[in-house]
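Asks: model the structure of this input:
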Amino acid sequence: MTQTFDTPPRVAIVGAGPAGLVAARWLRAQGFEITLYDAAEDIGGQWNPAGVHSATWPGMVTNTSRVMTAFSDLDHRPGTATYVRREDMHAYLDRYCTRFQLRQHMRLGTRVEHLARADRGGWELSLRHDGQSRIEHHDRVVIASGRHQLGSIPRVAGLGTFAGKFGVAHTSQFSGAALYRDASVLIAGCSISALEIATLLAQTGVQVTICYRRQRYVLPKLIAGVPTEHALFTRAAALAAAKSPAAAASALRAQVIQAAGRPEQYGALPADPDIFAAGLTQCQGFLPAVAEGRIAVRPWIAQAQGRAVTFADGSTGEFDGILFGTGYELSLPWLAPEIAETVELTAQGMTLFADSFHPDLDGLAFLGLYDLVGPYLPVLELQARYIAGCWKHGGAQPTRAEMQAGIAAARRMSGPLTRPMHVMALEFARRAGVEPDPARHPDLAHALLSGPLSPASFRLEGPDSLPDARERVLAAASAFGAVCDPEAPA
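Replies: Have a look, this model is predicted:
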């Protein structure tokens, strides 16, 4: 049963990256008294170059366009490149903090060491700052500490004996190509970071070999000059997937092959005909570099011994370093055991209602702790709006029965844990009551169905609507030459 309060509830937000910042913005809008905690000395999460958990590197740019790597209240500055540099993303988040006066509510350099229920109701956070420990009480807590903090390195026979001079590391520890000059490097994995780093190293003359268990379909960042997520992660695609998953998978594979071809055409490994079983990844230069012989492709590692690595097909190679781009484990070691057990916490995820709540943890919410294919920021904002809307005075919080049914359904689900951005965006938008109806906006129908799911498209209706949302939706849909004619049939 939800607590009632005579004064605005005090909400702790764990994490001052994009998820924590957007949670703070929307909770403040509903009148909550907020405090953000982050172990780093500055905001930004992954986009804080000095952050201890940042997996970015000098010169890194976003994988998604500036239109889709933003929140609805704030666009990137004019002249920003299509794909935003790490430093510009950090500056963008800093401007967002300034706009919504968030810094005055922050406790940076403050590590959360334990979160547990408080005997008097609410939640207790054990904190450490400047070597001093203290306990603070909050009525509610949002955990927005990030999904990508603990790099996962799988077990490989003999890996502990690897004797290359650069050793074994995770791609989250990569700090640039200069270290590997004139070296031979093995990259293990088919994630975006693995392919991006392989391509960057190959461009600087490093001898690069990449290996993986399964070949994903590889999309370029741009299709005919249009960012891939603008063309593929649309409302129409999400609706089609809900109506007929098999037909949607077939249609998606056809789109991908038309845009990028099959991996084996470039000399990479064959991908499973079922695109959802194979998975999708993205890199503008990886497949061309394979075709040019600048990146060698091998199946997964069978064993390592000294500098030598033997692959599953019996081929071998000697390497100076191995970088594993093999994903992340969900790490929340500071949760009280009772909380971790309740949410069924594993390295892969949790069992929650709408990825946000648990019926046995009143006043606790989780934000952004899922694997997503595609742009994160629009989805984070929609989830933050949903959580804030549920918690606000008079908000429509799901009932215990609804949450229990949702959790039971989540347990029955099978398939990949990674989910597409456009599907999750529409789920949160519907829960938050902010999904625009194309029928109510006939002049925007084509843009809303076939254009990108831009953040502004979810500010067209409701109490949080923006006066310039219509113009911004059209601008996003027609950006990069992909003109969406308002008169064209949807």
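
Asks: okay, CA-based contacts and neighbour counts for the rest of this
Replies: OK.

Asks: residues touching the spatially most central residue of the chain, list them.
Replies: For the chain, the residue nearest the mean C-alpha position is Tyr376 (4.4 Å; C-alpha atoms, centre = their mean). By C-alpha atoms under 8 Å, 6 or more residues apart in numbering, the residues touching Tyr376 are 69, 421.

Asks: separation between Leu27 and Ser356?
Replies: Leu27 is 15 Å from Ser356, where distance means C-alpha to C-alpha, to the nearest Å.

Asks: another sequence for comparison is provided below:
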Amino acid sequence: MTGSVAVIGAGPGGLIAARWLLALGFDPTIFEQGPMLGGQWTGLPGLSGVWPTMHTNTSRVMTAFSDLQHESSLVYLPSHEVLDYLHRYADAFGLTSRIHLNTRVELVRQDGTGWLVSHSGTNERFDRVVVASGRFHAPALPPVTGLDTFAGPEAASSSYHYKEPDRYRDKRVLVAGCAISALEIAADLALLGAARVVVTQRRQRYVLPKFSAGVPSDHRIFTRYGTLASETLPPAEIDRQLKEIVIEAAGNPAQYGAPAPDASLFAAGVTLSQYYLPLVGEGRITVAPWMQSVDGSTVTFAGGHSEDFDGIIFGTGFDLNLPFLSAEIRAALDLDTKHLDSDRYTFHPDLPGLAIVGMWDQSGGYFVPLELQARWIAYTWGGAIPPPSEAGQRSRIAAYRSRRGLPQKTRMNLAALAFARAAGVEPNLENWPKLQRALLFGPLAPSCFRLEGPDALPDAPTQFAREAAAFGAITSNEMTERERTYWSSIKGSETCERRPQQPNMTVEG
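Replies: As a prediction, this is how the structure comes out:
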């Protein structure tokens, strides 16, 4: 064995990290505070923000790892099927016996050249540590004057604690926020019999449905072309192209009776939801400006309108929460509720032997970039690829620090390609002429990152062609007129200097 590794968390991030560490010869031990593996997908109160009626907001192809397929033929899976998949994955790769359930890690600290992990009244020493405890466990509730006085019978709570939709039947519910959880819960409530559903938001986002012309939206919007465009085209042109895709799929929210968003998609932001806008158009969801104050059961909105509610649900994001890291580690990372200093959210040169998994805030599915990040970690520690230079790491961390305070949302394709490049598994377009269109404009399916580089698979080309053609998205190598126009706009980058990708992989909005 190459060395012992403590992996903190048995959700998707912890499992995929342990799988690839094991493949590189390491001896991983997985610590899980809950009674079962799965992280968010367990649906357990207090340990998960998944609610009983929730389905994935990413397609089946993009909610999988590269070496295990789903058994279901559904396009968007119910949460229990994702949990089943994670159990199958752990069994398939010998991880289940390595998981210590009901074991809360209380402290991680450096110990000479190794690490001490404190849990259950004991200390264990490991050569390395992977922090994969999850990004979405500490709800961020915005300050609202008088919120602590709210007297509605269903109280005010976070979307993280939304577990019983039936309790809101025939009730007046205010949903705060415009992220996926807020819009999906608002739609859930409207469809399951709430008397009135109002969504309060600071700004109107564009809303992308799960399907566009029968194709999952994540197959169209999170593409390799989108990453290349971000590196070569002016931001205004990237904004225009993304907005073109979104408007074609769903129209402008104002067409449904919602407020008009900013003309810039980057300024407005975009959220995924299949039913939200149609329900707004039917009057089953009402959109209101942001809350100004709360007094008892009465909420007053900006502009002066007031209304009584039985319950408030906040879908307003999450804070970073890593309470088990020692003060020295927290200081090195300059950790706060939104930021941690690290090279591409993974390594810090002052913390050798520590890696962080899944701690960036993202739009789009996490499974594909999580696997790529895990491979990068395992390949780096296992010697399959050269480690990042200290100078390069410090330069990227400095660039990240320069953006603190700016929007930190990351598009899935930017994260995936950044990790794929770091791991040495980004496929070269010239090597795959028959797959070029799929590699540019098709889904960033996990199989496309097994085409070449370490751990390439002989059947990856066939698998990727099949996944790219699923749902009729990419059925030939002949580009559409729009794709040819888009590709020609950046093809000159082969002879021009490419703009370096932002080290924090973010996009405003």
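
Asks: which one in structure 2 is aligned with Ser145 of structure 1?
Replies: Under the alignment (TM-score structural alignment), Ser145 of structure 1 pairs with Ser133 in structure 2.

Asks: cool, Gly164 of structure 1 as well?
Replies: Using TM-score structural alignment, Gly164 of structure 1 pairs with Gly152 in structure 2.

Asks: can you check Pro154 of structure 1 too?
Replies: Using TM-score structural alignment, Pro154 of structure 1 lines up with Pro142 in structure 2.

Asks: now that its match has come up, it's in contact with Thr316, right?
Replies: Yes: judged on C-alpha atoms under 8 Å, Pro142 of structure 2 makes contact with Thr316 at a distance of 7.4 Å.

Asks: who has more neighbours out of those two?
Replies: More crowded of Pro142 of structure 2 and Thr316, by other C-alpha atoms under 10 Å: Thr316, with 21 against 12.

Asks: OK, contacts around the more buried one?
Replies: Taking C-alpha under 8 Å, 6+ apart, one finds 139-142, 176-179, 182 in contact with Thr316 of structure 2.

Asks: and if we set it to 6 Å?
Replies: Residues in contact with Thr316 of structure 2 (C-alpha atoms under 6 Å, 6 or more residues apart in numbering) are Gly177.

Asks: tell me if I am right that it is in a helix.
Replies: No: counting by DSSP: H, G, I helix; E, B strand; the rest coil, one finds Thr316 of structure 2 to be coil, located in no helix.

Asks: that one maps to what in structure 1?
Replies: Using TM-score structural alignment as the criterion, Thr316 of structure 2 maps onto Thr326 of structure 1.

Asks: measure the residue nearest to Ala250 of structure 2 when sequence neighbours are not counted to Ala229 of structure 2 for me?
Replies: Sequence neighbours aside, Leu208 is the residue nearest to Ala250 of structure 2 in space, at 5.9 Å (criterion: C-alpha to C-alpha, 6 or more residues apart in numbering). Leu208 of structure 2 sits at a distance of 20 Å from Ala229 of structure 2 (criterion: C-alpha to C-alpha).

Asks: about what we covered before: do I have it right that the match of Gly164 of structure 1 meets Ile313?
Replies: No: in this structure Gly152 of structure 2 lies outside contact range of Ile313 using C-alpha atoms under 6 Å: 11.5 Å.
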